[in-house]
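In: Mind looking at a prediction? Sequence and model below.
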Amino acid sequence: MAQKPIVIGVAGGSGSGKTTVAKEIYRQFANQSILIIEQDAYYKDQSEKSMEERLKTNYDHPLAFDNDLLIQHIKSLQAYESVEKPVYDYTAHTRSDKIIPVDAKDVIILEGILILEDERLRDLMDIKLFVDTDADVRIIRRMVRDIRDRGRTLESVIDQYTSVVRPMHNQFIEPTKRYADIIIPEGGQNRVAIDLMVTKIKTILEDKALLKK
């Protein structure tokens, strides 16, 4: 059996560009054995709560995530075992009854706002990235995304950002920057940082004899 897969953590605030960075790294290794796991898929099941209670969910708080299951799945993938990734239903505000089968790969990209907050998750990562983008850029990106893709009003996006997203970012996300091996300013727009990251990953894969020539 090959050596265990490498795990690359990509963290950063909402709208920072972390998803763009994760997808760009994935694209660079498209002919390799690689997968992406999104922390967003691991929001806790809330089926036992009323809809009124579910609507109060703070999705930017560490307690919103089922990290126990996420850690279990990462460890299984590192052992080259398949997992069943959950699917979160944002309309019902709880986990759906659907799952996505995920086969093990040599490179695992773990992406999410709070993946560096839990020491147990950090200990599973070979490389830890933090995508660091100015707050004004992040709020503009979030406005565009939520209004365009999620049918939100401008007022509701601003209210959520000022009452929840910004304080949670300052309290829980921003401090995790100190755990990062590499900080990438401006996310997916930073070609130099992404190219350096890709080169580093290639070196690790070659050292582990995982890179397909």
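Out: Yep, that arrived.

In: From here on, just use CA atoms for contacts and neighbour counts.
Out: OK.

In: the helices in the protein, which residues?
Out: Assigned by DSSP state H, the helices in the chain fall at 18-28, 51-54, 67-78, 119-122, 135-149, 154-160, 166-168, 191-207.

In: Identify whichever of those lies nearest to residue 112.
Out: helix 18-28 (7.6 Å; Cα to Cα).

In: Give the other helices and strands that that closest one contacts.
Out: If you count contacts as 3 or more Cα pairs under 8 Å, 6 or more residues apart in numbering; DSSP states H and E, helix 18-28 packs onto strand 6-12, strand 34-38, strand 107-111, helix 191-207.

In: looking at the ones you listed, which is buried most?
Out: Scoring those by mean neighbour count under mean count of other Cα atoms under 10 Å gives strand 6-12 as the most buried, with a mean of 26.

In: For that strand, give me every contacting residue.
Out: The contact list for strand 6-12 (Cα atoms under 8 Å, 6 or more residues apart in numbering) reads 18-19, 21-22, 78, 106-116, 122, 124-132, 173-174.

In: Can you say which of the helices and strands packed on helix 18-28 is nearest to residue 52?
Out: strand 34-38 (26.3 Å).

In: Put this next to the first one:
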Amino acid sequence: MADNHGGTESHVTIQRRTHYSPPWADVSIIGIAGSSGSGKSTLSHAIVRKLNLPWVVILSMDSFYNPLTPEQSKRAFDNDFDFDAPDAIDFNVLVDCLRDLKAGKRAEIPIYSFSKHQRLDNTTTIYSPHVIILEGIFALHDPRIIDLLDMRIFCEADADTCLSRRVLRDVKERGRDVDGIMKQWFRFVKPNFEKFVEPQRKVADIIVPRGIENRVAMAMVVQYIERKLIEKSTHHRAALTQLELAAASDPLSDRVVILDQSPQLRGMSTIIQDIDTSAEDFIFYFDRLACLLIEQALNNVQFREKTIATPQGYKYNGLQATGDVSAVLVLRGGAAFETALKRVVPDMRTGRILIQSNVRTGEPELHYLKLPDNIDSHESVLLIDTQMASGGAALMAVQVLVDHGVAQDKIVLACYAAGRLGVHRLAKVFPGITIVLCNMLADIEDRWVEKKYFRC
């Protein structure tokens, strides 16, 4: 009895240690500070263009100005409010956003309107960046932010150059007049630079004079970011390999459901897997199988009894889902289930996730994300793809849902076919999810279903 208890405890401990960290779980943050008009934004955009990667994001401190009272707003329109002092920035909200992003969570970034001198009600969502470039005059001011930064940069430029750039920017982009700009410059900007901005040079790792004209400094920053991205990629692939080794000897989870292999289902699977099957027949039978998969996946949904009175005066006793049900399609394979989804649940809300494997390294990469609103409150979320081999893309897709507040036990992954290794790996990391399959195929199976369904 003692031996069995010890074995169970050891198994639980091992299971708890099994963890998946996506590439954005420890995002690298680069802070770029400097005087107004010193070229911070220009340098940031030049770095992003040089890298040409979708997961390098610029976060401007201009978004984090404090909301203004009616009196302060009036002073702002009269060019009599100091926007260049640290008190104008909501550092608490900024630090919270950076900490969330550093931890791999979603962050809601405020939107500030310079024409209205007010923070807007809507926000911009940032999720899954690998590198964040934080740019603003006080990017190196708050010690809490400095502790989160991986690289600290200070931009320098001649005062006359800074003033001319500020005039051009504020007139063109913010609807300001030259007299008001000059008034603010000499009353607020210049004194605050000497008092608050210039001292940030002392904590900078790199001081960049002449902005984007300084090609040596830009090359250093780009090389640093590229090295960080390579390190993240190497660590991510090593973690996936480790998960593979950990899951290889485990029995299949009891939350893995394989459709009953009836003669009808085996017949349709044979037609689908026959290389000589025409495209029309393939689509017809796959849609039928997809309907069966979705119906099985919906068994995870909780229902309550409901009585409806018909127009003829009769009463019908039926069942109603206790909450909303939505589906997230993993592109492009998941799009093959759209016809079946409309047949089974015509009004189901759907989202999209595009995860593609890097052609050079084989590492899964998140390229696009659009989830249904309030997905964290849904009763059940179907995650749909045609095939799962190693499980790398499925791991990332489930992690995305978990990061957006969806509980594991509400997630149902529906796949036409999956490799045993990928299923083991996914169930090991996320033991609470349900996996519904039609077939178990080889771990190295090519993604042939979507190619044949979409004829390309």
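Out: Received the coordinates, thanks. If you're wondering where the values come from, they're calculated on a predicted model, not measured in any experiment.

In: PyMOL command for the buried members of the contacts of strand 6-12 of structure 1?
Out: This is the PyMOL syntax for the buried subset of the contacts of strand 6-12 of structure 1, where burial follows 16 or more other Cα atoms under 10 Å:
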select buried, resi 18+19+21+22+78+106+107+108+109+110+111+112+113+114+115+116+122+124+125+127+128+129+130+131+132+173+174
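
In: contacting residues around the counterpart of residue 53 of structure 2 in structure 1?
Out: Using TM-score structural alignment, the equivalent of residue 53 of structure 2 in structure 1 is residue 31. Counting by Cα under 8 Å, 6+ apart, residue 31 of structure 1 makes contact with nothing.

In: again, only using 10 Å
Out: Taking Cα atoms under 10 Å, 6 or more residues apart in numbering, we find residue 31 of structure 1 in contact with 211, 212, 213.

In: Which one of the helices and strands packed on helix 18-28 of structure 1 lies nearest to residue 62 of structure 1?
Out: Closest among the helices and strands packed on helix 18-28 of structure 1, once you apply Cα to Cα, is strand 6-12, at 13.2 Å.

In: any idea of the angle the closest one forms with strand 34-38?
Out: Calculated by axes from the mean of the first three to the mean of the last three Cα atoms, to 10 degrees, strand 6-12 of structure 1 forms an angle of 40 degrees with strand 34-38.

In: Superposed on structure 2, what's the mean shift for strand 6-12 of structure 1?
Out: Its matched residues in structure 2 lie on average 0.7 Å from strand 6-12 of structure 1 after superposition (mean Cα distance after the TM-score superposition for structure 1).

In: What span of structure 2 is stretch 186-199 of structure 1 aligned with?
Out: Aligned using TM-score structural alignment, stretch 186-199 of structure 1 spans residues 210-223 in structure 2.

In: got the contact list for that stretch?
Out: Outside stretch 210-223 of structure 2, the residues touching it (Cα under 10 Å, 6+ apart) are 30, 38-48, 50-51, 151, 153-158, 161, 206-209, 224-229.

In: What of stretch 43-59 of structure 1?
Out: Residues outside stretch 43-59 of structure 1 that contact it (Cα under 10 Å, 6+ apart): 40, 62-67, 69-70, 86-89, 91-96, 160, 164-165, 168.

In: Mind checking which of these are buried?
Out: 40, 62, 64-67, 70, 86-88, 93-96, 165, 168.

In: Out of the residues you listed, flag the one nearest to residue 151 of structure 1.
Out: residue 93 (15.5 Å).

In: so what corresponds to the closest one in structure 2?
Out: If you follow residue 93 of structure 1 across to structure 2 using TM-score structural alignment, you land on residue 117.

In: Could you find the closest non-adjacent residue to that match?
Out: The shortest distance from residue 117 of structure 2 to any non-neighbouring residue, by Cα to Cα, 6 or more residues apart in numbering, is to residue 73 (6.3 Å).

In: what lines up against that neighbour once you look at structure 1?
Out: Correspondence of residue 73 of structure 2 to structure 1, assessed by TM-score structural alignment: residue 51.

In: And residue 84 of structure 1, how far from residue 104 of structure 1?
Out: 11 Å (Cα to Cα, to the nearest Å).

In: Please say which of these two ends up with more neighbours.
Out: Comparing residue 84 of structure 1 with residue 104 by other Cα atoms under 10 Å, the one with more neighbours is residue 104, at 20 against 12.

In: residues in contact with the counterpart of that one in structure 2?
Out: Aligned by TM-score structural alignment, residue 104 of structure 1 pairs with residue 128 of structure 2. Counting by Cα under 10 Å, 6+ apart, residue 128 of structure 2 makes contact with 22-27, 55-57, 101-107, 366-367, 369, 400, 403.

In: now swap in residue 133 of structure 1 and tell me
Out: Residues in contact with residue 133 of structure 1, defined by Cα under 10 Å, 6+ apart, are 12, 13, 14, 15, 16, 17, 18, 184, 185, 186, 187.

In: which of those residues count as buried?
Out: Using 16+ other Cα under 10 Å as the burial test, these include 12, 13, 14, 15, 16, 17, 18, 184, 185, 186, 187 as buried.

In: Tell me who's in contact with the counterpart of the fourth one in structure 2.
Out: Just to be clear, that refers to residue 15 of structure 1. Per TM-score structural alignment, the equivalent position to residue 15 of structure 1 in structure 2 is residue 37. By Cα under 10 Å, 6+ apart, the residues touching residue 37 of structure 2 are 137, 155-169.
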